[in-house]
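Novice: make a model of this:
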Amino acid sequence: MKIAVFSCKPYDKRTLNKAVETSSDLELVYFESRLSMETVSLAEGFDGVSCFVNDDLCREVINQLAAYNIRAIAMRCAGYNNVDLYCAKAHNIPVFHVPDYSPTSVAEHAVALIMALNRKTHRAYHRVKEGNFALEGLMGFNLEGKTVGCIGTGRIGAAFCRIMNGFGCNILCYDISENPDLQTLGAEYVDLATLYKESDIISLHCPLNASTHHLINDQSIAQMKEGVMIINTSRGALVNAQQAIDGLYQGKIGYLGLDVYEQEGAIFFEDMSDHIIHDSVFQLLLTFPNVIVTGHQGYFTDTALEHIAQTTLDNLKQMQNTPPQYKRELALST
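Specialist: As a prediction, the model looks like this:
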């Protein structure tokens, strides 16, 4: 199979090249461009495409991929909210993703945001660089004994809960299905209203869908404790950024850590240091001293990249080796 790899950065190419060394039946061609209607013509002549979180696999793009006889879409990420699955099924194009690349990498990044916001290490770093060793304004709080709310307890959420349990935190969880291993650990499953009301820290680890879109909004923020810390390392659109800013102004949100942003597609994964970022909401977020934004790097560890590369290739091999009579069945599940 000949695969067009979109949104490919140098680090992606390195890990994919290493993984493909043992797969002589796969040929990878790399494109730094994101897949969109403007770039979909690059997929002509290929058997499949491999895409990432900010590629646009809308109905129009998938229709065009089908016209090019694309036989597989292999996502190099866990999420697939940017893929029109119904259209892919209609064209009998299987969609693969990487559900388990390294849950601890994202969970650890969420904890890193918590620690940095709490102990204000981002501010202390700049002070010390300027010869300012004053501690006023840098006071944090002990995590031990604090209540941490985890929304979404899949692989990443569960890893996050285990880490926070190690700090001596009380863990509250919300999910459509309960994880008995976390309950054994001492975590308690509650409804969202209880989680909002009782949590000192709320971390989001749920997928983006119709029911979770803008989960953090004026109504949910109003139910939270004064000075709550909110962490999002999942999907940007879980948080209504403008309404989170309102919460920051009001003091309702005391700390905000974001590794994802709803409009990140235009800026993340690119060097924008010489450009004006035409997003007033994003720019405003960066002005708050109690906000930390990172550029979707939660997954970015050597272990995760290696696993993503290998799983992506394994998914494509699965497609290649699936007998024709099973290919439609394969297309109906992701």
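Novice: please make it C-alpha for all contacts and neighbour counts, starting now.
Specialist: Fine.
Novice: now do the buried residues in stretch 90-97.
Specialist: Residues of stretch 90-97 classed as buried: His91, Asn92, Ile93, Pro94, Val95, Phe96, His97 (neighbour count, 16 or more other Cα atoms under 10 Å).
Novice: surely the first one touches Ala66?
Specialist: So the one you mean is His91. Yes - the pair His91 and Ala66 qualifies as a contact (Cα atoms under 8 Å) at a distance of 6.4 Å.
Novice: okay, and the common contacts of the two?
Specialist: The contact sets of His91 and Ala66 do not overlap (Cα atoms under 8 Å, 6 or more residues apart in numbering).
Novice: for this protein, which segments count as helices?
Specialist: Taking DSSP state H as the test, the helices found in the chain are 10-20, 59-67, 85-90, 103-119, 121-129, 155-166, 180-185, 192-198, 218-222, 241-250, 280-285, 302-321, 324-331.
Novice: alongside the first, I'd like the structure of this one:
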Amino acid sequence: MEIIAFGVLADERPLLEAACAPRHGVRCVEVFLNRYTAPTAGGYEVVSSSVNDVLDAPVLETLRAGGTRMIAQRATGYNNIDLARARELGMTVARVAFYSPYAVAEFAWALALAVNRKTVRAVGRTREFDFRLNGLMGRDFHGRTVGVLGTGKIGTAFSRIAHGFGMRLLGWDVVENADCHALGMAYVDKKQLFAEADLISLHVPLVPETYHLVDRGVLASMKPEAIVVNTGRGGLIDTSALVAALKSGKLGGVGLDVYEEEAGVFFFDHSLEVMTDDVLARLMTFRNVLITSHQAYYTRDAVGQIVTGTVRNVEDYGAGRTSENTLVPPGG
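Specialist: Modelled structure (predicted):
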């Protein structure tokens, strides 16, 4: 089966090609899928998309007219796909429901530790042979309280690391996780979690109920030195409210691997351009804010599992099978 894969990163390409060979041909393109690039998929029955592709109704209609019958998303999230329209068009859609949760959980801790211990600022100084410690004082995480919003596989992996640090665990989720209970986690309402946590990490999906989960009111309720880490989805945080809180000196620090307006910005080189996103530009000016470009999942282990799962989804489609990865089954 011939596949065209959009938004394929350089490190990802050999893994995807190896997973497809020898049963499937795959054309890897670096450009992201949108209404302008969708005609490129003409003649391909299967399109593999990334989480930063746009698969709204017009794009899906263009793909369907060009012969595409199956969308294989190389990600767990799928809020970028109009599933209702895909169903109406009779297109099969699948995602990778599971890959290494440790990749994201470990990176969330990398952000938390770097923000707390001001690692980036310290490295910048030492590169200039400035070895002073002024302004670099952090805090022990041991004995402090961590709030984990979303205690699925990633949230649980994050919580295990927190337990190793000797932290008090607070959790919030629609379903309580027995593995987190075993770590000593207490499930509380959001109000208590945000008010008591010294470190807050977001691991919930982006759905209407979680959009701007962290808003102006929530930020005002947090401890003055609280650290917020988001490796989930950018829309979980009201970024304008976050900037306002940072300007007032309210937060101890922020680590962001995602940003609600990241489409068209993340994964591209804008170093020679004027940054037109005023909110993102303002975020970059805060010394207690660390922003990375949606790389938490980006380990050989996780990406390998993603591409393997994607190819399995394509083979399931070819055989008329469905699985836990199927979002829209054959025939809708």
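Novice: after superposition, what's the TM-score here?
Specialist: For this chain pair, the superposition-based TM-score is 0.95 by TM-score structural alignment, normalised by the length of the second structure; 329 aligned residues with a Cα RMSD of 1.7 Å.
Novice: rewinding a little: CSV for the helices of the first structure, including distance to Leu138 of the first structure?
Specialist: Putting those into CSV (distance: least, Cα to Cα, whole Å) gives the following:
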stretch, distance to Leu138 of the first structure
helix 10-20, 36
helix 59-67, 49
helix 85-90, 47
helix 103-119, 7
helix 121-129, 7
helix 155-166, 22
helix 180-185, 33
helix 192-198, 25
helix 218-222, 25
helix 241-250, 18
helix 280-285, 20
helix 302-321, 32
helix 324-331, 53
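Novice: middle-most residue in the first structure, spatially?
Specialist: Ser234 (3.7 Å; Cα atoms, centre = their mean).
Novice: how about that one, what's its partner in the second structure?
Specialist: Aligned counterpart of Ser234 of the first structure in the second structure: Gly232 (TM-score structural alignment).
Novice: from Gly42 of the second structure, how far out is its match?
Specialist: Separation of Gly232 of the second structure from Gly42 of the second structure (Cα to Cα, to the nearest Å): 33 Å.
Novice: over to Val207 of the second structure?
Specialist: Distance from Val207 of the second structure to Gly42 of the second structure, by Cα to Cα: 31 Å.
Novice: residues in the second structure aligned with stretch 102-121 of the first structure?
Specialist: The aligned range for stretch 102-121 of the first structure in the second structure is 100-119, by TM-score structural alignment.
Novice: about what we covered before: how about the residue nearest to the centre of the first structure, what does it touch?
Specialist: Leu204, His205, Cys206, Pro207, Asp259, Val260.
Novice: gap between it and Gln250 of the first structure?
Specialist: Using Cα to Cα, Ser234 of the first structure is found at 25 Å from Gln250 of the first structure.
Novice: now swap in Asp12 of the first structure and tell me
Specialist: According to Cα to Cα, Asp12 of the first structure and Gln250 of the first structure sit 42 Å apart.
Novice: please apply the same query to Thr322 of the first structure.
Specialist: 56 Å.
Novice: now swap in Met139 of the first structure and tell me
Specialist: Note on Met139 of the first structure: its distance to Gln250 of the first structure, by Cα to Cα, is 20 Å.
Novice: and stretch 218-227 of the second structure, which residues are buried?
Specialist: Result for stretch 218-227 of the second structure [16+ other Cα under 10 Å]: buried residues Leu219, Ala220, Met222, Lys223, Pro224, Glu225, Ala226, Ile227.
Novice: what sits up against it?
Specialist: Counting by Cα under 8 Å, 6+ apart, 112, 115-116, 191, 194-200, 241-242, 245, 249-255 sit against stretch 218-227 of the second structure.
Novice: and stretch 197-209 of the first structure, end to end?
Specialist: Start-to-end, stretch 197-209 of the first structure (Cα to Cα) is 24 Å.
Novice: which residues of the second structure does it align to?
Specialist: Alignment of stretch 197-209 of the first structure against the second structure: residues 195-207, by TM-score structural alignment.
Novice: now check Met185 of the second structure against the first structure: what is it aligned to?
Specialist: Counting by TM-score structural alignment, Met185 of the second structure corresponds to Ala187 in the first structure.
Novice: how near is its match to Cys173 of the first structure?
Specialist: Using Cα to Cα, one gets 7 Å for the distance from Ala187 of the first structure to Cys173 of the first structure.
Novice: re the thing from before, between Val207 and Gly42 of the second structure, which is the more surrounded one?
Specialist: Set Val207 of the second structure next to Gly42 and count neighbours by other Cα atoms under 10 Å: Gly42 wins out with 16 against 12.
Novice: the more buried one -> the first structure?
Specialist: Under the alignment (TM-score structural alignment), Gly42 of the second structure pairs with Glu44 in the first structure.
Novice: what sits against that match?
Specialist: Shown in contact with Glu44 of the first structure (Cα under 8 Å, 6+ apart): Leu65, Tyr68.
Novice: same deal with Arg155 of the first structure?
Specialist: Counted by Cα under 8 Å, 6+ apart, Arg155 of the first structure has contacts Asp100, Pro103.
Novice: gap between it and Glu178 of the first structure?
Specialist: From Arg155 of the first structure across to Glu178 of the first structure, the span is 12 Å (Cα to Cα).
Novice: likewise for Tyr189 of the first structure?
Specialist: Per Cα to Cα, Tyr189 of the first structure is found 7 Å from Glu178 of the first structure.
Novice: those two: which has the busier surroundings?
Specialist: A direct count of neighbours by other Cα under 10 Å for Tyr189 of the first structure and Glu178 places Tyr189 higher, at 23 against 16.
Novice: the more buried one contacts Ser177, correct?
Specialist: No - using Cα under 8 Å, Tyr189 of the first structure makes no contact with Ser177, being 9.4 Å away.
Novice: what residues are shared contacts of those two?
Specialist: With Cα under 8 Å, 6+ apart, Tyr189 of the first structure and Ser177 have no common neighbours.
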